[in-house]
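Asks: I'd like to go over a predicted model; first the sequence, then the structure.
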Amino acid sequence: MICNALFSDFYELTMAQGFWKKGNNSKTVFEMFFRSNPFKGGYSVFAGLEPLLETIKNFHFEKSDIYWLKSLGIFEKDFLEFIAGFKFSGNIWAMKEGSVVFPNEPLIRIEADAVEALLLEGLILNMINFQTLIATKTARIWQASKKGAIMEFGLRRAQGNDGAMSATRAAYIGGAFGTSNSLAAKELGIPALGTMAHSWIMSFKNEEDAFQSYADIYPDNSIFLIDTYDTLRSGIVNAIKVGKRLQEKGKNFGVRLDSGDIYYLSKDVRKRLDEAGCPNAKISVSNELTEEIVESLVQNNAPIDSWGVGTHMVTGGNEASLTGVYKMAARKNAGEAEWTPVMKFSDNPAKMTNPACKQVWRLYNADGSFKADVLTLEDEKIEEGIEQTFYHPANDYQNFTFTPAKVEALLEKRIENGKAVGKIPSLKEIKAYAEKQLDSLDYTSKRLLNPHIYKVSLSEKMRNLKQQLIKNKPVFPIH
């Protein structure tokens, strides 16, 4: 875990000195949100929060960092002395890790001096963007498998050492039940999984000897990789021979397919296992699996018991990052009692930000499923059982009226004056919460293709404030 405050974009440091030098280190509110769901999906799974909060508590500059900054010749001595004692002293609100989340709603809200808030930007985006991307990818694969047994096999394809550890953690939250990453299994308490590689089989005189030797050592965990030479003419034949010997001892076994036409091979292998009197033998598959491939295999009733997913799970596959951003929502200068709401303007309404200190409310249907999320001013409260109208964030003509059966405020205070507050959930609790959240999301938003767009709306007060700021925005002459 990197706790060095130099883990920041350089312009954060130059801006921080600018604020400090001009005496403009005012109180600020920043929010982290993302602009669109990855993978053209209908939802995202929020991940990375707990390690982020732990890192923020220990975020600091080393003496060598200050010496290096001094050597650059652009930072003043007094400023360097000021940041040498940096320790976050502000407040942070966040949604629960494992929450199902949607575009343009704040996942994290930071209230701090401008310098402190700026120095956290790169760290927050780095940790949340990646883990949320991977948790979401895994959730899509897990949902495609109909909540099957998903194994994370991505260590060797992950983006560096830390990328592998972070990806394993996020994949576990998103639905993987175990990992091949031994260090992550130890450090995070995730079940360690693994069978054999082709090199094991090629190290023996023949395939049957390789399988038998493995079964002798691991009689309770024998899963034979059957595609080293020929899956149907050799691999499954030898696996059945050795497997039946295990069955005579009261043990079960399994086989793994790692190449070829997975659908055709799994059907044929299942038929042979059943005909040989091995109906309880399990079939595991791997080899560049994606959610689309998994969904197709499941829909076509491929007899697969577990799925080993690597590259696409731990890298995000064809989508390299979450579109997370970090934007100011309010400021308060010295001596001022009230926050001044601020927003980013744009010719594209979808790119405008939502102003002010906010709360996010989740509205529920009577059956406990999610209906919509609503952004409100911090001091607003949405009441359940009362009909209310909510507004599209970019198109004032679109609105809906709804009587929520239940409401939930999603942003909870997690750091107060630099100190942790609230209960810290275990990784298992986060994983269980993510599953519960996914169960509460309508299936139409979980479709891989053309998912339903979940509503993220504004309260009337938030809508009115945003319109007022747009009306009063600066007007510049056209040149």
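Replies: Good, I have the coordinates.
Asks: from here on, just use CA atoms for contacts and neighbour counts.
Replies: Fine.
Asks: quick one, what contacts Asn181?
Replies: Contact analysis of Asn181 by Cα atoms under 8 Å, 6 or more residues apart in numbering lists 153-155, 164-165, 168, 192.
Asks: put this next to the first one:
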Amino acid sequence: MSELITPNVADEELALLTDLYQLTMTQAYWKESLHETPATFSLFFRKLPASRRFILACGQQHAAAMLSQLRFNDTAIKRLKNTQMFDTGFLDWLANWRFEGDIWTVPEGTPLFPNEPLLEVDAPIGQAQLLESLVMNLVQLETTLATKAARITWAAGDHPVVDFGMRRMHGIDAAVRGVRAYKTAGLHGTSNVLGGLRHDLALNGTMAHSYILAHDDERDAFRAFARHYANTTLLVDTYDTITGVERVIDLLREEPSLTVGAVRLDSGDLGDLAKRARALLDDAGHSEIKIIASSGLDEHSIAELINDEAPIDAFGVGTQMGVSADAPVIDLSYKLVEYAGQPRVKYSTGKVNLPSRKQVYRRQDAQGRYCGDVIALRDETGLDGEALLAPLVKGGELQTATLAQTENAPARVREALRHFPTHVTALEEGESDYTVEESAALRDLAKKA
């Protein structure tokens, strides 16, 4: 029965969260005595989704920290033994498996473009191969959600955005880890209690229509909730939005000791209703009461409301962000790019990768704007720009100094986006003209590999 109610993957099970072929390939390396051969794997994407002009790398440092602690415990070994697919000697080797390599990552919240590595793993192939499925899963989700959230916060400008999306997200793990991605992208709060507490993002919430409907009169519901919670937010559209706003005003007139921080609009023509609600509140002397809007919002509808000068103070965004509805996947790849000191290239049609260990340099023009990136070999010297990749795990040990250098991701994300040209941050579908080129040394190596 306990199997039926286990809510998600326990930490001690993470080593088993992989595809079968990772284990069978690793056993094959072990049988052929190749498992100690040094290798480098690179995590990258080849093309952007049609509705994206950049992706916001997120989760790669989280993944690196987790992978450095990965273990096959006694229970995992017993479960693998029960499959009768693995040799006893290989299972003994797995029982002592530890990641002892290096993981280079870009900082959380780094805008990236096709073929630029989010991370690279340098380790014996028997260690690096086993990480593939888990690292892709961890980074895929957070990068997808952070990219969508970054577009939404960029569209909202100085208006706070709050996550309301938990109920329709793809599973409880996504709902919790998504809050981490939202925080990286600059959201101001979340209604998700566990996600907010775990990732230190402010908890925000209002009420549901069911609370209003549970009272015989909307005014009684407003009065009771305002008495329970000072400076609360009241949902005013259960019956008629404007009538709801008028009832809030009447309530404050009848009981001046009560405080209402905001009214929430959750249906209808949000721009028109916000203007009418603002006029009513201001005329009644309640300019301090803010207006929060929700209801199927995304970056495009938010931008339209702001362009129309709708007097909305904050936005609650749910499903569109929670599932990244217009681009729910980024086609990440984790590919072997160096083996036994030699570059490796996959030549499959449409799936060619850049060889060897790499670094990305981001260049700025005289005005401080980003003007292009260079993907280079990691040991190249004399290249201009900021090097984006740094070792977060060395010899299997997490480098806390590197991790500390990349804190305060929301501020760095907003600052980075301000430095890109507008064709990168534009919300409309279309190609970005941002230049990403390969260094001469990398091009030459790719031709020879």
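Replies: Good, I have the coordinates. Predicted, not measured: the structure shown is a model, and the values here were computed from it.
Asks: can I get the contacts of Asn181 of structure 1 in TSV with neighbour count, secondary structure and distance to Glu116 of structure 1?
Replies: Output for these, formatted as TSV (neighbours: other Cα atoms under 10 Å; DSSP: H, G, I helix; E, B strand; the rest coil; distance: Cα to Cα, whole Å):
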residue	neighbour count	secondary structure	distance to Glu116 of structure 1
Phe153	25	coil	38
Gly154	23	coil	35
Leu155	22	helix	34
Ala164	21	helix	29
Met165	22	helix	27
Thr168	32	helix	30
Ala192	17	strand	39
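Asks: can you pick out the most distant pair from those residues?
Replies: Spanning the widest gap among those are Ala164 and Ala192, at 14.4 Å by Cα to Cα.
Asks: please work out which residues of structure 1 line up with the helix or strand hosting Ala150 of structure 2.
Replies: Using DSSP states H and E, Ala150 of structure 2 falls within helix 132-156. Alignment note (TM-score structural alignment): helix 132-156 of structure 2 is matched to residues 121-145 of structure 1.
Asks: run the chain-centre distance for the matching stretch.
Replies: 2 Å (Cα atoms, centre = their mean, to the nearest Å).
Asks: cool, stretch 231-249 of structure 2 as well?
Replies: On Cα atoms, centre = their mean, the centre of stretch 231-249 of structure 2 falls 34 Å from the chain's centre.
Asks: buried set for that stretch?
Replies: For stretch 231-249 of structure 2, burial by neighbour count (16 or more other Cα atoms under 10 Å) applies to 232-238, 241-242, 244-245, 247-249.
Asks: for stretch 434-449 of structure 2, same thing?
Replies: 434, 436, 438-439, 442-443, 445-446.
Asks: stretch 371-382 of structure 2 now?
Replies: Applying a neighbour-count criterion of 16+ other Cα under 10 Å, one finds 371-377 buried in stretch 371-382 of structure 2.
Asks: cool, and stretch 188-199 of structure 1?
Replies: 188, 190-194.
Asks: which one among those gets closest to Asn417 of structure 1?
Replies: Closest to Asn417 of structure 1, out of all of the buried residues of stretch 188-199 of structure 1 and judged by Cα to Cα, is Leu188, at 28.4 Å.
Asks: if I look at the aligned partner of the closest one in structure 2, how far off is Tyr182 of structure 2?
Replies: Using TM-score structural alignment, the equivalent of Leu188 of structure 1 in structure 2 is His199. Per Cα to Cα, to the nearest Å, His199 of structure 2 is found 10 Å from Tyr182 of structure 2.
Asks: mind checking what Val236 of structure 2 lines up with in structure 1?
Replies: Match for Val236 of structure 2 (TM-score structural alignment): Ile226.
Asks: any idea how far Lys267 of structure 1 is from the closest residue to its match other than its chain neighbours?
Replies: Of all residues not flanking Ile226 of structure 1 in the chain, Gly235 sits nearest, at 4.1 Å (Cα to Cα, 6 or more residues apart in numbering). Between Gly235 of structure 1 and Lys267 of structure 1 the distance is 15 Å, computed by Cα to Cα.
Asks: touching, the residue nearest to Ile226 of structure 1 and Tyr229? I think so.
Replies: Yes - between Gly235 of structure 1 and Tyr229 there is a contact at 7.0 Å, judged by Cα atoms under 8 Å.
Asks: hmm, back to that, the contacts of Asn181 of structure 1 into TSV, with extra columns for distance to Phe402 of structure 1?
Replies: Listed next are the contacts of Asn181 of structure 1 as TSV, based on distance: Cα to Cα, whole Å:
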residue	distance to Phe402 of structure 1
Phe153	44
Gly154	44
Leu155	46
Ala164	44
Met165	43
Thr168	40
Ala192	46
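Asks: closest one of those residues to Ser426 of structure 1?
Replies: Thr168 (15.2 Å).
Asks: alignment lookup: that closest one to structure 2.
Replies: By TM-score structural alignment, Thr168 of structure 1 lines up with Val179.
Asks: wait, its match sits on Val193?
Replies: No - the criterion here is Cα under 8 Å, and Val179 of structure 2 misses it with Val193 at 10.0 Å.
Asks: what's the neighbour count on the residue nearest to His419 of structure 2 when sequence neighbours are not counted?
Replies: Spatially, and ignoring its direct neighbours in sequence, His419 of structure 2 is nearest to Arg369 (4.6 Å; Cα to Cα, 6+ apart). Applying other Cα atoms under 10 Å, we find 15 residues neighbouring Arg369 of structure 2.
Asks: list the residues that contact Arg369 of structure 2.
Replies: 419-421.
Asks: okay, and Gly194 of structure 1 sits in which element?
Replies: Short version, using DSSP H and E: Gly194 of structure 1 is in no helix or strand.
Asks: Asp274 of structure 1: how many residues sit nearby?
Replies: 12.
Asks: structure 2: which residue goes with that one?
Replies: By TM-score structural alignment, Asp274 of structure 1 lines up with Asp282.
Asks: look up how far Leu305 of structure 2 lies from its match.
Replies: Asp282 of structure 2 is 20 Å from Leu305 of structure 2, by Cα to Cα.
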